[in-house]
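Student: Next one to model:
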Amino acid sequence: MNGSTRISNELGAEKPQAARLALHVVLVMALTEGVVLWLVLVLIRNVWGYAYSNEAEVVTYVATMMPILATSDLIDSLQSVLSGAVRGCGWQKIRACINLRSYYLVGIPVSILLAFVAHVGGKGLWKGIICALLVQVVCFSIIMFRTNWELQVR
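Tutor: Predicted coordinates for the structure are as follows:
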């Protein structure tokens, strides 16, 4: 059972404290998984490239990209949990607006600026995605931690 289902079930059962607890549990689980995966990816970054090529240039590029990709995965795990919690509360419209605005107003422009204007290349594209994910995490966090859970059950 995922977090959004658990939260919506608890709210439907009129258990606001259990819904809040479910949110906290899935956030801790996502953060733990994200940090462990981040550490693994960063620690193996210098050998991971050999899975794709024996060319030194490819291996070096993969090694430079791995911390960025690992960071993206960590932030995405938090975003997924928080987004699911917003969905579990029945706020799909708010969720859709935040998703669209974070990518179209932040992620894509930052990606374009970094990759093509600042000539950062592939790293710039991923950093733009990370910016969009950060906007989502901040927005969803504000919503979830300001939620009146007792009011939600009504």
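
Student: CA only for contacts and neighbour counts going forward, please
Tutor: OK.

Student: ok, and for the longest helix along the chain, which residues are buried?
Tutor: Ranked by number of residues, the top helix in the chain under DSSP state H is helix 56-88. Buried positions in helix 56-88, judged by neighbour count with 16 or more other C-alpha atoms under 10 Å: 59-60, 62-63, 65-88.

Student: and this one, so I can compare the two:
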Amino acid sequence: MFLDAVSIRVSNELGAGNPQAACLSVYAALIMAITEGLMVALITILVRHVWGYLYSNEEEVAKYISIMMPILAASDFMDGIQCTLSGAARGCGMQKICSLVNLGAYYVVGIPSAILFAFVLHVGGQGLWMGIICALIVQVSILVVMMLCINWNQEARKAKDRAHNFAIAAEAI
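Tutor: As a prediction, this is how the structure comes out:
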């Protein structure tokens, strides 16, 4: 939800030479993402027993959906945080690192976890979502460490250098 907005805001602030504003933007977006995620998760959990009846009149389907909704709420909550942190990292020019984090989290952790839960431990559809949550936990953990280790002043200098080099290259054309 906040990925594009955070990415644009962080990159603009860094390019303008305002590293503290870029850092503040990340914190503000995280607070918004966490608040939104908690509200959506709470609503999802509160309506879980009636939500299934919007799709089917069958008791078994509605019951299964009510079981899946808390897992979906956790997944949605973690995904909001992950998107916000990914947007901040991309705003710092770390697109390649973000893509490697995504690949590693899903292919090394998420898919094997989903297979383990769903087919080895016989958790079924819940296990597939639990694998996604495992991948999201890995992504969020790595991205939090990245954000905590960022030297915002250095990132602002890098952004200005990239913009300057681009301007020189554009003049040469």
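
Student: related to what we said a few turns ago, what range in the second structure matches the longest helix of the first structure?
Tutor: Aligning helix 56-88 of the first structure against the second structure (TM-score structural alignment) gives residues 59-91.

Student: counterpart of Met39 of the second structure in the first structure?
Tutor: With TM-score structural alignment defining the correspondence, Met39 of the second structure maps onto Val36 in the first structure.

Student: re earlier: now for the longest helix of the first structure, which elements pack on it?
Tutor: Applying 3 or more C-alpha pairs under 8 Å, 6 or more residues apart in numbering; DSSP states H and E, one finds that helix 56-88 of the first structure makes contact with helix 3-12, helix 16-43, helix 45-48, helix 92-101, helix 122-145.

Student: once aligned to the second structure, how far is it on average?
Tutor: Mean deviation of helix 56-88 of the first structure relative to the second structure after superposition (mean C-alpha distance after the TM-score superposition for the first structure): 0.4 Å.

Student: Can you give me the neighbour number for the match of Met39 of the second structure?
Tutor: Per other C-alpha atoms under 10 Å, the neighbour tally for Val36 of the first structure reads 14.

Student: how close does the residue positioned nearest the centre of the second structure get to Ile34 of the second structure?
Tutor: The residue lying closest to the centre of the second structure (C-alpha atoms, centre = their mean) is Gln82, at 1.7 Å. Gln82 of the second structure sits 10 Å away from Ile34 of the second structure, going by C-alpha to C-alpha, to the nearest Å.

Student: And Val61 of the second structure, by the same measure?
Tutor: 30 Å.

Student: do Phe166 of the second structure as well
Tutor: Here Phe166 of the second structure is placed at a distance of 36 Å from Ile34 of the second structure (C-alpha to C-alpha).

Student: Between these two, which is the more surrounded one?
Tutor: Comparing Phe166 of the second structure with Ile34 by other C-alpha under 10 Å, the one with more neighbours is Ile34, at 17 against 12.

Student: what's stretch 147-156 of the second structure in contact with?
Tutor: Stretch 147-156 of the second structure is contacted from outside by 13-20, 22-23, 85, 89, 92, using C-alpha atoms under 8 Å, 6 or more residues apart in numbering.

Student: what does that stretch correspond to over in the first structure?
Tutor: Going by TM-score structural alignment: stretch 147-156 of the second structure matches residues 144-153.

Student: Would you indicate which residues of the matching stretch are buried?
Tutor: Quick answer for stretch 144-153 of the first structure (16+ other C-alpha under 10 Å): Met144, Trp149, Gln152, Val153.

Student: end-to-end on that stretch?
Tutor: Start-to-end, stretch 144-153 of the first structure (C-alpha to C-alpha) is 14 Å.

Student: so how far is that stretch off the chain centroid?
Tutor: 22 Å (C-alpha atoms, centre = their mean, to the nearest Å).

Student: Over to stretch 70-88 of the second structure?
Tutor: With C-alpha atoms, centre = their mean, you get 5 Å for stretch 70-88 of the second structure.

Student: same question, stretch 31-50 of the second structure
Tutor: Relative to the chain's own centre, stretch 31-50 of the second structure is displaced by 16 Å; criterion: C-alpha atoms, centre = their mean.

Student: With that, I have no additional questions.
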